[in-house]
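Participant: sequence and predicted structure, then a few things I'm wondering about:
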Amino acid sequence: MTSDHRIGPIALPDSRARRVLESLLEGSGITLNGDAPWDPQIYNPDFCNRLLRQGSLGLGESYMDGWWECEHLDELARRLVQHGLGGHARPPSDRLMYRLQAGLMNLQSKARAYMVGEAHYDLGNDLFERMLDPTMCYSCGYWKEADSLHEAQLAKLELACRKLELQPGMRVLDIGCGWGSFAQYATLHHGVSVTGITISREQAALARQRCSGLPVEIQLEDYRDIEGCFDRIVSIGMFEHVGHRNYRAYFETIARVLADDGLFLLHTIGSNNSNITVDPWIDRYIFPNGVLPSARQVADASEDLLLMEDWQNFGPDYDTTLMAWLMNFEHFWSELAERYSERTHRMFRYYLSVCAGAFRARDLQLWQVVFSRDRVYRYDAPR
């Protein structure tokens, strides 16, 4: 069911669901049908009931259905998170069911590894080409000295290359290579050869095209099947799909294929705690089976396999990156509207905005972690 926005927001019925919701929002600065740019404007009388029944899933789906609008979704999300309402993302029965499922099943097994590629990354290269910058980096940029999204993504790629101490002739493995952004950059600017792996057919096809003529090999492959020996390994924005049951196997794979004097750089979104949970709307519509690691989980999984040499957090930069993607997406939507539905339009607007808000609230982090075997590592490049 959708709603007609031409009639404007409705007067919400006086119901138990409305009173409970308003009580939860008390002190957050958020008012239903309020005047602030982050206040949701409600167009369907069942909004409050749906939100209390379904939590985050109901909030996101009702936005996709046109049940409510908000001028600044990112600020709404920030206030919800900082007010501590993240714990209401799932109704209690759903939280219990997910914990049981995650405890009994490997939700990120090899058999399920390609699900996120099919659901999200294969959605359409034309969409991502318009949303992202020319590097086609689909991960956090580094904004310390950048004035644009493109500068921030180039700075991120160079930061990773310098931390890895790349030298001409080195053989590099890129786990989760996306559309070939790191492979293209590292070969052109540092003279290395790169083997990139991805679980997305659309990414693999475009990455091969973008890296044509360069010493780059792109493979459609799961990380658990990697063979060979590499001087350097990089993984940018892929670890979020590995899952807690597979963290140890992931680092065992790194240790197995990394040269004795090699370095490994892990670039990942991180969680502030080790709870095994996911946002149900993100899980259903954006990144199926994704889960964010905690610092403790990264440390435990790599213990006795690799030495942790350096850990940098630039999580606030993801807020800026996501808002830049949102600006691109909205600017070029007219070129995409014939192929993609308005529901997809609202899905991406909601996804980019609420994620930006979560990073702004410091509920999510962005880590770059450098590992070695047993070499002396003295990274001193400026950050």
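Facilitator: That came through, no problem.
Participant: rest of the way, CA atoms for contacts and neighbours
Facilitator: Will do.
Participant: so which residues of the stretch 251-383 of the chain form helices?
Facilitator: Assigned by DSSP state H, counting those that start in this stretch, the helices in the stretch 251-383 of the chain fall at 280-285, 295-302, 316-331, 333-336, 342-360.
Participant: adding another structure so you can compare the two:
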Amino acid sequence: MPDAAQRLTTLAEQLLGAELPLRLRAWDGSEYGPPNTPTLVIRHRRALRRILFRPGELGLARAWVAGEIDVEGDLYEALGAIAGLVWERDDLPGPSLRDAHTRAAVRELVRLAGPFPPPPPPREEVRRRSGALHTKIRDRRAISHHYDVGNDFYELVLGPSMVYSCAYWTDGGTLEDAQRDKLELVCRKLDLTPGQRLLDVGCGWGSMAIHAAREHGVRVVGITLSREQATYARKRIADEGLTDQIEIRVQDYRDVRDGPHDAISSIGMAEHVGSARYLEYARDLHALLKPGGRLLNHQIARRPLADESAYSIDEFIDAYVFPDGELSPVGSTVTQLETAGFEVRDVESIREHYALTLCRWVANLEANWPQAVRLSSPGRARVWRLYMAASALAFRRNRIGVNQVLAVRTPASGTSGLPLRARTWKG
């Protein structure tokens, strides 16, 4: 097929009802589309079969992970262009199969795609799950899928800080500076002082626990469901000489029974909790705090939907990145925390900071691409590149946000323990 690129462009524009904003290169070597734009490369006709079988995000993701499509040029510009055709599809009129021209275009696209059915999903995709969401066993498997990719892989992406959440940037700072500043901001909001007891829920590779113990003199219990994270964190803690101050457990937050704690940090963990369990999560943390204790809940948020009875689950993220992960609006989070008994005292949005953080992670991955592929797989490395770049774009475009919510288990006396001008974050 000597002109597959032009034929595909024409068919895509007819079906989408909009001009294709990218140049296209097909498997036959042909190219078509506007110059000086990123090029969408379709390496094999299998990609079309995947997209026809699962139109939208998941079909595109399967073709990307399988290496059947790629982007040459600026990945963020390409994703921004595609976003208007996929993730922001509500803004465009959809084609109707009642229209004869649409049916003809679909038939032509099927001929170009080759024989059906489509190939099986790439092996990196989470297989079909059954049973209730967010049971302890299912959550443990979901966490293992994402975090047990390999500590060496995460070292390449995250850098020396080994912090896998939004950094807190100043002009000209490095990623390590920004992650240190984020950890220090959390400690200041919690007003940590020597001798206090901190529970770090979703402790990751131990960075928050180490910073709090070393810089603020607290004793820390860190919990994670990832055995690889726990092993790595314990070694770091031993190397820092902090084993007398920090305990790392492989434990579900629902199984922690040794409160009360003076403070709780939950950084980038609550996205895994889910709508059915969120009030339970909030009540459990409230019960684990002493009266007057503070919770810092650092969590990604989505924009509200028309139907607020539903949490948002992204197809690509659910299938390849965070199985069973759910995002809620920040207002819902605040409501649930207050329903559980907390007094919410401060909400800080740091959305732009996460876009900057993700771009640095993408740059780290791209700079170490051969090693990242060796440590994981070509498909897994491609998953992480797409997920982080697309997430950076989503934060930039205000499709999702991230917030630090400071809440207090205010005692019956009404004394919160916060200074009158709390935003100085000094005790």
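Facilitator: Yep, it's here. Just so we're clear, the structure is a prediction, and the values are computed from it rather than from any experiment.
Participant: re earlier: quick one: closest of the helices of the stretch 251-383 of the first structure to Tyr247 of the first structure.
Facilitator: The closest of the helices of the stretch 251-383 of the first structure to Tyr247 of the first structure is helix 295-302. By Cα to Cα, the value is 5.7 Å.
Participant: out of the helices of the stretch 251-383 of the first structure, which is closest to Ile10 of the first structure?
Facilitator: helix 342-360 (20.5 Å).
Participant: buried set for the closest one?
Facilitator: Using 16 or more other Cα atoms under 10 Å as the test for burial, helix 342-360 of the first structure gives 345-360.
Participant: same deal with stretch 3-18 of the second structure?
Facilitator: Ala4, Ala5, Gln6, Arg7, Leu8, Thr9, Thr10, Leu11, Ala12, Gln14, Leu15, Leu16.
Participant: quick check: Leu52 of the second structure touching Arg62?
Facilitator: No - using Cα atoms under 8 Å, Leu52 of the second structure and Arg62 do not qualify as a contacting pair, with a distance of 11.7 Å.
Participant: of the two, which one has the most company?
Facilitator: For Leu52 of the second structure versus Arg62, neighbours defined as other Cα atoms under 10 Å are more numerous around Arg62 (28 against 18).
Participant: what's the helix or strand for the more buried one?
Facilitator: helix 57-65 (DSSP states H and E).
Participant: quick check: angle from that helix to helix 378-396?
Facilitator: Inter-element angle recorded for helix 57-65 of the second structure and helix 378-396: 130 degrees (by axes from the mean of the first three to the mean of the last three Cα atoms, to 10 degrees).
Participant: roughly how far out does helix 57-65 of the second structure sit from the chain middle?
Facilitator: 17 Å (Cα atoms, centre = their mean, to the nearest Å).
Participant: in whatever helix or strand comes next after it, what's buried?
Facilitator: Where DSSP H and E defines the elements, the next helix or strand beyond helix 57-65 of the second structure is strand 69-72. Buried residues in strand 69-72 of the second structure, counted by 16+ other Cα under 10 Å: Ile69, Asp70, Val71.
Participant: after strand 69-72 of the second structure, next one along is what?
Facilitator: That would be, after strand 69-72 of the second structure and using DSSP H and E, helix 75-83.
Participant: what's that following helix packed up against?
Facilitator: Applying 3 or more Cα pairs under 8 Å, 6 or more residues apart in numbering; DSSP states H and E, one finds that helix 75-83 of the second structure makes contact with helix 378-396.
Participant: thinking again about what came up before, closest to Cys137 of the first structure out of the buried residues of helix 342-360 of the first structure?
Facilitator: Leu352 (15.0 Å).
Participant: look up how far Glu129 of the first structure lies from that closest one.
Facilitator: Distance from Leu352 of the first structure to Glu129 of the first structure, counting by Cα to Cα, to the nearest Å: 16 Å.
Participant: identify the single longest strand in the second structure, thanks.
Facilitator: The longest strand of the second structure (DSSP state E) is strand 289-302.
Participant: counterpart of that one in the first structure, which residues?
Facilitator: Mapped onto the first structure using TM-score structural alignment, strand 289-302 of the second structure spans residues 258-271.
Participant: helices of the stretch 1-150 of the second structure, start to end?
Facilitator: Under the criterion DSSP H, counting those that start in this stretch, helices of the stretch 1-150 of the second structure are mapped to 4-16, 46-53, 57-65, 75-83, 100-113, 136-147.
Participant: reformat those as CSV; add distance to Arg129 of the second structure.
Facilitator: Listed next are the helices of the stretch 1-150 of the second structure as CSV, based on distance: least, Cα to Cα, whole Å:
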stretch, distance to Arg129 of the second structure
helix 4-16, 32
helix 46-53, 20
helix 57-65, 16
helix 75-83, 28
helix 100-113, 29
helix 136-147, 9
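Participant: tell me which of the ones you listed is the most buried.
Facilitator: Greatest average neighbour count among the helices of the stretch 1-150 of the second structure goes to helix 57-65 (a mean of 23), per mean count of other Cα atoms under 10 Å.
Participant: please verify my assumption that Ala361 of the first structure contacts His83.
Facilitator: No - using Cα under 8 Å, Ala361 of the first structure makes no contact with His83, being 9.6 Å away.
Participant: okay, and the common contacts of these two?
Facilitator: Common neighbours of Ala361 of the first structure and His83 (criterion: Cα atoms under 8 Å, 6 or more residues apart in numbering): none identified.
Participant: could I get the helices of the stretch 251-383 of the first structure as a markdown table with distance to Ala381 of the first structure?
Facilitator: Below are the helices of the stretch 251-383 of the first structure laid out as a markdown table (distance: least, Cα to Cα, whole Å):
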| stretch | distance to Ala381 of the first structure |
| --- | --- |
| helix 280-285 | 36 |
| helix 295-302 | 24 |
| helix 316-331 | 19 |
| helix 333-336 | 39 |
| helix 342-360 | 26 |
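Participant: for Glu165 of the first structure, which of the ones you listed is the nearest?
Facilitator: helix 295-302 (20.9 Å).
Participant: what range in the second structure matches the closest one?
Facilitator: Against the second structure, helix 295-302 of the first structure falls on residues 330-337 (TM-score structural alignment).
Participant: contacts for that stretch, please.
Facilitator: Applying Cα under 8 Å, 6+ apart, the contact partners of stretch 330-337 of the second structure are Tyr278, Leu279, Ala282, Arg283, Ala301, Arg302, Glu343, Val344, Asn403, Val405, Ala407.
Participant: try it again with 7 Å
Facilitator: Contact with stretch 330-337 of the second structure is made by Leu279, Ala282, Ala301, Val344, as judged by Cα atoms under 7 Å, 6 or more residues apart in numbering.
Participant: and if you look at stretch 321-341 of the first structure?
Facilitator: So stretch 321-341 of the first structure is in contact with Leu127, Arg130, Met131, Leu132, Cys140, Gly141, Leu149, Arg349, Leu352, Ser353, Ala356, going by Cα under 7 Å, 6+ apart.
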